[in-house]
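Enquirer: One predicted model, sequence on top.
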Amino acid sequence: MSRQKFVDRKMELAFLEERYASGDAELLIIYGRRRIGKTELLLHFARDKEHVYFLASEKPYMDNLRELQRMMGDFLGDRLFPKIEFSEVDELLIEFSKRVNGRRVVLIIDEFPYLIERYKPVLSLIQRAWDMELSKGDLMLILCGSSVSSMETEVLGYKSPLYGRRTGQWKVGELPFWSLREFFPSYSTEELVKVYGVLGGIPAYLLRFNPGKGFDENVVERVLSKGAFLYEEAEILLKEEVREPANYFAILQAVASGRSRFGEIVNATGLEKSLVSKYLNVLEKLGMVEREVPVTASRKEALKRGRYSITDNYLVFWFRYVLPNRSYLEAGMSREVWERSKEDFNEYMGAVFERLLRKPEVFTKLTGFGFTKIGRWWHRGEEIDLVALNEREKKALFVEVKWKDLSDREARGILKDLERKAELVGLDGWEKYYGLVAKSVEGKEGLRGEGHLVWGLEDILGGSPVM
């Protein structure tokens, strides 16, 4: 069973509290992919405030309107309020705003895209209510949605009737890596990185793992076992998020299997280029896929040298370990599948570790290096895992990332080769630094004493920067 737990979200809560404290009328747009924790965030924010929380459904528009009216009546303590005849949502909002005038009330309409789907004029009607009454009062109206494309186009887009009316917006993302410690207080840093490699920072997924059990046992029971929530979540998620899940599925499968270039994805899926481009764009907006270019690439080079990768760790794991082993998993062989996958999982974690360390907040906390750009670099078969550039001060930090325990000799060899590769990047006249991150490094302190930048797993959560 999942556990109810609210973790982190300090920035999001600070934003909401600031808008609440403004005392002005507020029209806030909160959105983000499913399972990311938007509802929990809003309910946590509103728990000590006067509020109405309404969850829209796929019912007809008028059914939703009547349900919202009933909830407003309960809030007002007025048994007659639900019996008033309102033909449109603007009339309801205006009347409610008048009745709570002088009080700071939070009105949350969750899954707002359902209302748009059922009745497109709802956008213009809310605009009318805002212009006529709500913008002059004390109400804090929050429109929340999981359909990222709908929220960005229909609600935030410049063609939207609400364009220019919003007083703020926030796209809710994954929890930061160090939040995982609150879910799994007894796990080592290595185990936390592994959990991150399987589930990412999605609260709904993290809550599915049992903190009282080991990492391997959780993977077997909560991801690889038929009937578990995370066993079919990838397919269910795609069906909820997009209209043509089969095509998106094919694209994700291609990318997960190593087809990172646009042409490779087109060939692997058999779909037309225009469709692949459209679907990749949607997946990028959903935060499932990203297009990377070498960190030093010019705009012209960036058009040709992009590589696609899946950013959602759960999806990467699912396509690599669940989908190809479906026949065995359906037969109840989850433990056998995981045992024979462990060696490959160690290789898989190398890419996960790299992605984690390229996250700006993790990189900054670890190294203390101030940068303006961060990413990978590659050219003609040569690659550097992580390059951070400070373009203002003309400083560059080159870092190799290894998901393994390194001997002193191995570490020195990697750092020496890194200096060679860094010369291929160019950046003549820049001040250059070279670093290495691994699970552990033999003689780390000695290497640091010689001026090398070296970090181990223990530095990611609790160590201090050496720069």
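Expert: Received the coordinates, thanks.
Enquirer: use CA for all of it now, contacts and neighbours both
Expert: Noted.
Enquirer: Report the next helix or strand after whichever helix in the chain runs longest in sequence order.
Expert: Ranked by residue count and defined by DSSP state H, the top helix of the chain is helix 334-357. Sequence order places helix 360-367 as the next helix or strand after helix 334-357, per DSSP states H and E.
Enquirer: Give me the helices and strands touching the helix or strand that that following helix is followed by, please.
Expert: For helix 360-367, the following helix or strand on the C-terminal side (DSSP H and E) is strand 373-379. Taking 3 or more CA pairs under 8 Å, 6 or more residues apart in numbering; DSSP states H and E as contact, the helices and strands that strand 373-379 lies on are strand 382-390.
Enquirer: Run through who's touching the strand it packs on.
Expert: For strand 382-390, contacts defined as CA atoms under 8 Å, 6 or more residues apart in numbering pick out 295, 354, 358, 370-378, 395-401, 418, 421-422.
Enquirer: Please, a ChimeraX command that selects the buried ones among those?
Expert: The buried residues among the contacts of strand 382-390 can be selected in ChimeraX (16 or more other CA atoms under 10 Å) with this line:
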select :295,354,358,370,371,374,375,376,377,378,395,396,397,398,399,400,401,418,421,422
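Enquirer: residues near Leu41, how many?
Expert: 18 (other CA atoms under 10 Å).
Enquirer: In this structure it contacts Arg9, no?
Expert: Yes: with contact defined as CA atoms under 8 Å, Leu41 counts as touching Arg9 (7.4 Å).
Enquirer: Give me the distance from stretch 384-404 to the chain's centre.
Expert: 23 Å (CA atoms, centre = their mean, to the nearest Å).
Enquirer: Quote the end-to-end distance of that stretch.
Expert: In stretch 384-404, first residue to last residue: 17 Å (CA to CA, to the nearest Å).
Enquirer: okay, pairing it with this:
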Amino acid sequence: MGLTKPTGIFDRDYEWAELARFAADERPGATLGVVSGRRRQGKTFLLYELARATGGFYFGATEATPAESLRRLGEALGQHTSAPGPLHLPDWSSAVDALLALGRARPTTVVLDEFPYLARASRDLPSILQHALTPGRPERVESRTRLLLCGSALSFMGGLLAGSAPLRGRAGLELPVPPLDYRTAAMFWGLSDPLLAAQVFAIVGGTPAYRREYVQDDAPDGPADFDDWVVRAILNPARPLFREARYLLAEDPDLRDTALYHSVLAAVAEGNGTRGGIASYIGRKATDLQHPLTVLEDAGLLVRDPDPLRSGRSRYRISEPLITFYQAIMRPAWTALEQRRGADVWRRSQRRFGSAVLGPAFEETVRQWTLRFAVPETFGGVVAEASAGVLTDPSTRTSHELDLVAIGEPPVGDGARPLLGIGEAKWGRVLGRPDLGRLERARQLLAAREGFEADAARLLLASGEGFTDELRQVAAGRPDVILVDPERLYFGE
């Protein structure tokens, strides 16, 4: 029987099951696991509860010198083992052996949380762990310590097991803890109205901590309360969420030139997703952006989506909704917000909120629905990739921006990949027959191209405002036309 998940942990069934399996492994020999994820996702809570449920050892590191960290670890080990006093740990080799010794009698969970703090202060710590976990080493063979390293610095944690890193090949678990998806986030916030849930998700995303500590459990009390909630919970200088987007950049040690990174994020929030567009917005050469874009990607704040219809082209998008909201709404009006004029700022920001925040968030939600929640029958196959794309019409020399390009699994052997669907997603506009006509033309163009089998591609139209009666009548008689409203996004297939 598996380890029962504590009632205080919302969702995270998959993550808990993987951690419980790792912790309960009865095989001889110490093992290593790596847990990563952006801040505020509940990693610490998960691991602390795991250690408590298994009678294991949890240590949360802080920014400190190696000597202070070793002293704190020795004190914690002394308390855990009921020793008469702190354990003396002269160096990290001794400390790691002491952690392995905890698992001599039985499988024992050992958590080193905020591991990047320790490793940055003691650069040789990953190599020390590599040596300690060498197969055949007596201290490892005689131990069943289940050592979990956890951290929020994604670039650092991602590099622990990559390439020629010392710990590559040593870990038996590599577990990312992502934000909650949009449907789970709606349940977490207690929102049953799909329009309201979409608006809230466009601002705070799926970060669990933003529901509890950061707004003191203040959720919108229905659609009519949404505007007041934004003013009192997000645009209020007295609430922790007010400065959170700034702290997300300041807390990552790899993000040193914060002014440049804020400018890059502002460019993307303004709709400049290409490298050239970002460079033009911030007044830099495109060649100068390689480093900041890579750093923001590694930090988990930017995502680069390749364009499936144009080889070698890609677009960037911000992965954290709160940062998009901050860059689009809060940063331009920061002085007024600090003067507690949030209600005025919000009244003036309605159109901008719809175009720069809600619109892009709705498009990405439609893509996530396509990947995660739509049944295979909806698109006539299993969707393997869903992204945006740009299609050029050579006859008119115009471009079609497709909010959805749904591609099926690669065929066995040679052959073109099936293009299962293309789509348009608009939050603030009623879609009608002309919108379907544009998709029909795009499908004709794609069917004539090599590389995809597009003749049977479904045509998806998604809207937050609804559809004309004419379009609904057309869709009722055509299985290749898919209409998606917020109700279907949140509750349908």
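Expert: Received, thanks. Bear in mind the structure is a predicted one, so any value in this text is a computation, not a measurement.
Enquirer: care to give me the TM-score?
Expert: Overlay of the two chains. TM-score (TM-score structural alignment, normalised by the length of the first structure): 0.89; 449 aligned residues with a CA RMSD of 2.4 Å.
Enquirer: rewinding a little: what are the contacting residues of the longest helix of the first structure?
Expert: So helix 334-357 of the first structure is contacted by 177, 193-194, 197, 220-221, 224-225, 313, 321, 325, 328-329, 362-363, 385-386, 401-403 (CA under 8 Å, 6+ apart).
Enquirer: relative to strand 382-390, how tilted is it?
Expert: Computed by axes from the mean of the first three to the mean of the last three CA atoms, to 10 degrees, the angle separating helix 334-357 of the first structure from strand 382-390 equals 50 degrees.
Enquirer: tell me which residues in helix 334-357 of the first structure are buried?
Expert: The neighbour-count check on helix 334-357 of the first structure (16+ other CA under 10 Å) flags 334-335, 337-338, 345, 348-350, 352-357 as buried.
Enquirer: Quick check: PyMOL command selecting the buried ones in the contacts of helix 334-357 of the first structure.
Expert: Burial among these is assessed by 16+ other CA under 10 Å; the matching PyMOL selection reads:
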select buried, resi 177+193+194+197+220+221+224+225+313+321+325+329+362+363+385+386+401+402+403
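Enquirer: Just the ones of the contacts of helix 334-357 of the first structure in strands?
Expert: Residues from those lying in strands, with DSSP state E as the criterion: 385-386, 401-403.
Enquirer: nearest to Leu162 of the first structure, of the residues you listed?
Expert: Relative to Leu162 of the first structure, the closest of these is Leu386; by CA to CA it sits at 41.1 Å.
Enquirer: Can you tell me what the closest one aligns to in the second structure?
Expert: Matched by TM-score structural alignment, Leu386 of the first structure corresponds to Leu404 in the second structure.
Enquirer: could you show me where the strands are in the second structure, in order?
Expert: Under DSSP E, the second structure gives strands at 31-36, 57-60, 108-113, 145-151, 171-176, 302-306, 314-318, 383-393, 398-408, 417-426, 452-453, 458-463, 481-484.
Enquirer: and the last one, what other elements does it pack with?
Expert: It refers to strand 481-484 of the second structure. Right, strand 481-484 of the second structure is packed against strand 458-463, helix 469-476 by 3+ CA pairs under 8 Å, 6+ apart.
Enquirer: Can you lay out those as CSV showing mean neighbour count and distance to Gly151 of the second structure?
Expert: Listed next are these as CSV, based on neighbours: other CA atoms under 10 Å; distance: least, CA to CA, whole Å:
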stretch, mean neighbour count, distance to Gly151 of the second structure
strand 458-463, 25, 38
helix 469-476, 14, 48
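Enquirer: Dump these into CSV; add distance to Gly271 of the second structure as well.
Expert: Shown next, in CSV, are these (distance: least, CA to CA, whole Å):
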stretch, distance to Gly271 of the second structure
strand 458-463, 19
helix 469-476, 29
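Enquirer: and Arg120 of the second structure, which of the ones you listed is closest to it?
Expert: Using CA to CA, these put strand 458-463 closest to Arg120 of the second structure, at 46.9 Å.
Enquirer: post-alignment, that closest one versus the first structure, mean distance?
Expert: In the superposition with the first structure, the average deviation recorded for strand 458-463 of the second structure is 1.7 Å (mean CA distance after the TM-score superposition for the first structure).
Enquirer: counterpart of that strand in the first structure, which residues?
Expert: Counting by TM-score structural alignment, strand 458-463 of the second structure lines up with residues 433-438 of the first structure.
Enquirer: which ones are touching the equivalent of Leu100 of the second structure over in the first structure?
Expert: Using TM-score structural alignment as the criterion, Leu100 of the second structure maps onto Ser97 of the first structure. Residues near Ser97 of the first structure by CA under 8 Å, 6+ apart: 133-134, 137, 139.
Enquirer: 10 Å instead?
Expert: Residues counted as contacts of Ser97 of the first structure (CA atoms under 10 Å, 6 or more residues apart in numbering) are 91, 103, 105, 107, 129-130, 133-140.
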